[in-house]
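Asker: here is a sequence together with a model predicted from it:
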Amino acid sequence: MRLALLRWSGRQSLISGVVTVLFALGLLLILSLQINSSYRAEVQRARDEARNLAGVLEGQLGSALREVDLVVNGLGLQLQPGDLSSPDLGEARNKTLQSLLLDQLAQIRQLDNLALFSPDAVLTHRALDTPGSNIPLKAEALDRMRNNPFIERDYARLDGKGGLQRPGLIIVHRVEITPGQLDGWVGATITTQYFDRVFGNLALGHQGVAMLVDERLGVIASYPPQPAGFEPDAATLRALRDGAQEGIQVRQTRIDGITRQTAYQQIGDTPFFVAVSLSSNDYLARWHAETRYYLIGGALLMAMALLMAYFFWQSRQLSTHLRSKEKRLDASESRFRQMIETTPVALVLSRPGDHFITYINQQASQMFALPQATALSMRVFQLYQDRLDFLNQLENVRQSQPVRNLEVRLRRSNGETFWGHLSMSLAQGSAGTTLLIGISDITEHKALESELQRRATTDGLSGLANRAHFMDVSNHELIRAQRYGRPLTLMMIDIDHFKRINDAYGHDAGDAAIRAIAALCRSTLRDADVIGRLGGEEFAALLPETPMPMALLVAERLRARIEAHELVIPSGETIRFTASIGITPLEPGDTLIDPLLKRADLALYDAKHAGRNRVCQQQSALIP
């Protein structure tokens, strides 16, 4: 009986030893797989994070450069011939240009200074005249734009030499007030102070790096200012520059014992690139801590297994394993929810099949004025102004066509519509395919675009079309009339003795007279007629589908209304004034509006010399 017991004990010990060895080997294998899997997950997360940060940085800098283009283009449209020829244009005009530059500079926070240059790159006017605000523009840097009139803008590096001047970027726009003639340049500077603000808002970690690189692979700005142990990959930047690669490119490098995940992307249609690099000392810090915990936990489990009986080992191991998995899943879900709840982008998740919303974060809930619980009973296309927009985007995503930063009209729960930048993608998970939508509200940006467009096309005093916009619209109408053989007439209106009004009652009264003429033109003419202020007291009106006899009646009616109008100025005095009108029809050989303006101006000259307050016509050369 005792021998049997010993034999049983020996067999039990052998089985226990074998099971213990197998358990130890299995535990070591599981730990190694878990550590390797978590390592790969952290590396992939770092690559995705670098890619996302590069996309965010490209969007911010691209948007900033586009805003600069809009402001500078708007500035160019408000300049007059000769404004860039000399720094001494008289005290009044110099003050006007200084005010104009300061107004444009105040519209966009990333600009440090704004200046005007003559065709020879001589500084004539600038918004700020403070130490360190100089724009060192050199004539030879403009040769490429000077020799190629189709290049409207170019960039130059601001090297920051001279002590007070910060390094950065110079943006130069070509100015052609007179078509086909170089009138000068508009220069704007963005220093590293703005780039430092943008880079400083990125979650780069302690050893992360963000850079702005030009097409010559020179570093314009970086954060931190002098990063140690990092150089951008020249081959990747050259491939992006030459078009051999597109989109965001992520590269892994190892220098001085540090592995880096670096994302590169070109900024829109500019010659600049962003590079965002994350250090393994940052993105693997959590992995190192978790690995230590895994090893300590494995050692404890092995020690417990050696002290426990064989018959309780399987149940104990299974229970421990299940609890460990549950904790990791809960922690992972908690981290995921915390990440998407705190992200500054509105996120919406839905099922691609029936389009029901499965989740929205707090930002999306606030953006659409929609409680999160209520959103779960809605379909995602109900957030769109037009359901077809959603269906078209979903079809593109299903065909592997990316939808990124697309401008879309969306709708809040109260019916209010707004503009948003929308990105859409399909993600595969354990629960199946999920449609992921990211949205940024750009309503203010669209309002700014609309305001800049209005300022670029509208005369500030009269509210009518300015000269450039009038010429552009009139040329389109002229082409249409010539193509279909339709009649068209142009009239020019000039206030009689306008200088007397200014001299007798002041310039405010003159401005009031101009506004009164604009109001009378709008109320007398049709909505289809194009009315513009050409400058000073001179106006023009283009009358499509209007033959000469009818145009003469309209012009006479307008002249009579101006003569009968009484203008009451703030002093209580009543001013009455008249206007002379010159009118001319469209000729078959007219291809631009300029010949009509010349003929109408001659007719206006005849009206002035015939005694004013009358309508004179300049007959077509084809009419006997």
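Answerer: That came through fine.

Asker: for the rest of this, base every contact and every neighbour count on C-alpha atoms.
Answerer: Fine.

Asker: what's the next secondary structure element after the longest helix seen in the chain?
Answerer: With secondary structure taken from DSSP state H, the chain has its longest helix at helix 2-77. Under the assignment DSSP states H and E, the closest C-terminal helix or strand after helix 2-77 is helix 91-106.

Asker: give me the buried positions along that following helix.
Answerer: Using 16 or more other CA atoms under 10 Å as the test for burial, helix 91-106 gives 94, 97, 98, 100, 101, 102, 104, 105.

Asker: helices and strands around that helix, which ones?
Answerer: Other helices and strands packing on helix 91-106, by 3 or more CA pairs under 8 Å, 6 or more residues apart in numbering; DSSP states H and E, are helix 2-77, strand 113-117, strand 123-126.

Asker: could you dump these to JSON lines with mean neighbour count and distance to residue 349?
Answerer: Formatted as JSON lines, the helices and strands packed on helix 91-106 follow (neighbours: other CA atoms under 10 Å; distance: least, CA to CA, whole Å):
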{"stretch": "helix 2-77", "mean neighbour count": "16", "distance to residue 349": "18"}
{"stretch": "strand 113-117", "mean neighbour count": "26", "distance to residue 349": "44"}
{"stretch": "strand 123-126", "mean neighbour count": "22", "distance to residue 349": "50"}
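
Asker: of all the ones you listed, which one is nearest residue 379?
Answerer: helix 2-77 (27.4 Å; CA to CA).

Asker: quick one, that closest one and helix 91-106 angle?
Answerer: Put simply, helix 2-77 runs at 170 degrees to helix 91-106, going by axes from the mean of the first three to the mean of the last three CA atoms, to 10 degrees.

Asker: how far out from the middle of the chain is helix 2-77?
Answerer: The chain centroid and the centroid of helix 2-77 are separated by 35 Å under CA atoms, centre = their mean, to the nearest Å.

Asker: want to compare, so here's the second one:
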Amino acid sequence: MADFLVLVYVACYIGGGALSSLNSHRLTGVCISFFILLTFYSYKKKDFVHQCKQKEASENLRKLFDINPYPLILSRLDDGLILLTNERAQKEWPLAAEGGPQYDTRYVFRDAEDRAAVIEQLQKTSSLKNHVLQQMTAPGFTRWAIVNYETLEINHVRCILSGFTDITQLKKVEGELAKHASIDLLTGQRNSRSGMEALTQMFAESRNDWVECTLCFIDINNLKQVNDQYGHREGDALITTVCNVFAANIEPEDILFRYGGDEFIMLFFHKSNEAAEFIWAAMYKEKTSRKKQLSDNSDNAGSSPPLVH
């Protein structure tokens, strides 16, 4: 329809110019007018075709943008104003789909400092892959994601296209694996490897400062007798009960871990020998009481083992 209107316009214009030239016997004017109008028509047609192609490309890009199964956010590079979000992103962040200006710092980056660091990298490379961050999906709810950033120019405005992959479940599995690798499953305290690493780190951090602490090596008396007489289930219950007594009487800065079997290592941090002895006496009294209840054999309670310094 647009091509037809342009043709009618050109024909009328040429016809009017020809009639005017014939009346004044200026046939040269007809040729010049025809050439000018033909050039004008060719330019307008190319411009019209270019605009149609741009519109079609924009519509196709928007369709691809919307049907992408991963959240996508387009924002301005200079101030972070969100220009466009696809349907998946709107479901992930309902607040971003509400009216009013929204900024990418709330959704695309951890914070303003993280955005500044990413922008600096994008200025150098124009893209950034596999950036891991924790995002807010709704008030009080967060998730982990890997984000890929690309810079592009749209309507002479520099923008950032951010694409997200949810790795929350992967992070949970990673956390569980780390927990199982560092936690003793029976007692819930650090295992030997994790405990030795904690001691090594603490000693390394305190190398240049004088820190008073007391190191205890502990083993449970008569555990074999409990296992033989009552079974290994009761022996495990004894280990767990004794460990719970230890854990309940130490400070958060202290270190407790199961060294192996019925052996534990405990570090009283920033405590003198006398303070550690006082705490240990209270723990041993409570431990002995619980041990008697579990084994039902008061004769098995040994004397308090000495502290190892």
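Answerer: That came through fine. Every value quoted in this text rests on a predicted model; they were computed, and no experiment measured them.

Asker: same list (the helices and strands packed on helix 91-106 of the first structure) but as JSON lines, adding distance to residue 175 of the first structure.
Answerer: Formatted as JSON lines, those follow (distance: least, CA to CA, whole Å):
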{"stretch": "helix 2-77", "distance to residue 175 of the first structure": "6"}
{"stretch": "strand 113-117", "distance to residue 175 of the first structure": "10"}
{"stretch": "strand 123-126", "distance to residue 175 of the first structure": "14"}
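
Asker: closest to residue 221 of the first structure out of the ones you listed?
Answerer: helix 2-77 (12.0 Å).

Asker: okay, angle between that closest one and strand 113-117 too, please.
Answerer: 40 degrees.

Asker: tally up the residues packed near residue 501 of the first structure, please.
Answerer: Residue 501 of the first structure has 20 neighbouring residues, counting by other CA atoms under 10 Å.

Asker: mind giving me the packing neighbours of the helix or strand where residue 37 of the second structure lies?
Answerer: Using DSSP H and E, residue 37 of the second structure falls within helix 27-67. Using 3+ CA pairs under 8 Å, 6+ apart, the elements in contact with helix 27-67 of the second structure are helix 2-23, helix 87-92.

Asker: give the aligned equivalent of residue 69 of the second structure in the first structure.
Answerer: Counting by TM-score structural alignment, residue 69 of the second structure corresponds to residue 344 in the first structure.

Asker: what residues are up against that match?
Answerer: With contact taken as CA atoms under 8 Å, 6 or more residues apart in numbering, residue 344 of the first structure is in contact with residue 363.

Asker: hang on, residue 540 of the first structure in a helix?
Answerer: No: according to DSSP: H, G, I helix; E, B strand; the rest coil, residue 540 of the first structure belongs to no helix; its state is strand.

Asker: next one: it from residue 475 of the first structure, what distance?
Answerer: Per CA to CA, to the nearest Å, residue 540 of the first structure is found 13 Å from residue 475 of the first structure.

Asker: any idea which of the helices and strands packed on helix 91-106 of the first structure gets closest to residue 523 of the first structure?
Answerer: helix 2-77 (27.7 Å).

Asker: what's the burial count for the residue lying closest to residue 97 of the second structure once chain neighbours are set aside?
Answerer: Among residues not flanking residue 97 of the second structure along the chain, residue 90 sits closest, at 5.5 Å (CA to CA, 6 or more residues apart in numbering). Counted with other CA under 10 Å, residues neighbouring residue 90 of the second structure total 17.

Asker: do you know how far the residue nearest to residue 73 of the second structure when sequence neighbours are not counted is from residue 133 of the second structure?
Answerer: Nearest non-adjacent residue to residue 73 of the second structure, counting by CA to CA, 6+ apart: residue 85, 4.6 Å away. For residue 85 of the second structure, the distance to residue 133 of the second structure equals 19 Å [CA to CA].

Asker: ok, the two, which is more surrounded?
Answerer: Under the criterion of other CA under 10 Å, the comparison of residue 85 of the second structure against residue 133 puts residue 85 first, with 21 against 16.

Asker: the first structure: which residue goes with that one?
Answerer: Checking TM-score structural alignment: residue 85 of the second structure goes with residue 360.

Asker: which part of the first structure matches stretch 237-246 of the second structure?
Answerer: Counting by TM-score structural alignment, stretch 237-246 of the second structure corresponds to residues 512-521.

Asker: mean deviation of the matching stretch from the second structure?
Answerer: Superposing on the second structure places stretch 512-521 of the first structure at an average distance of 1.1 Å from its equivalents, by mean CA distance after the TM-score superposition for the first structure.

Asker: so residue 540 and residue 475 of the first structure - more neighbours on which side?
Answerer: Neighbours were counted for residue 540 of the first structure and for residue 475 using other CA under 10 Å; residue 540 has more, 27 against 16.

Asker: map that one onto the second structure.
Answerer: Using TM-score structural alignment, residue 540 of the first structure lines up with residue 265 in the second structure.
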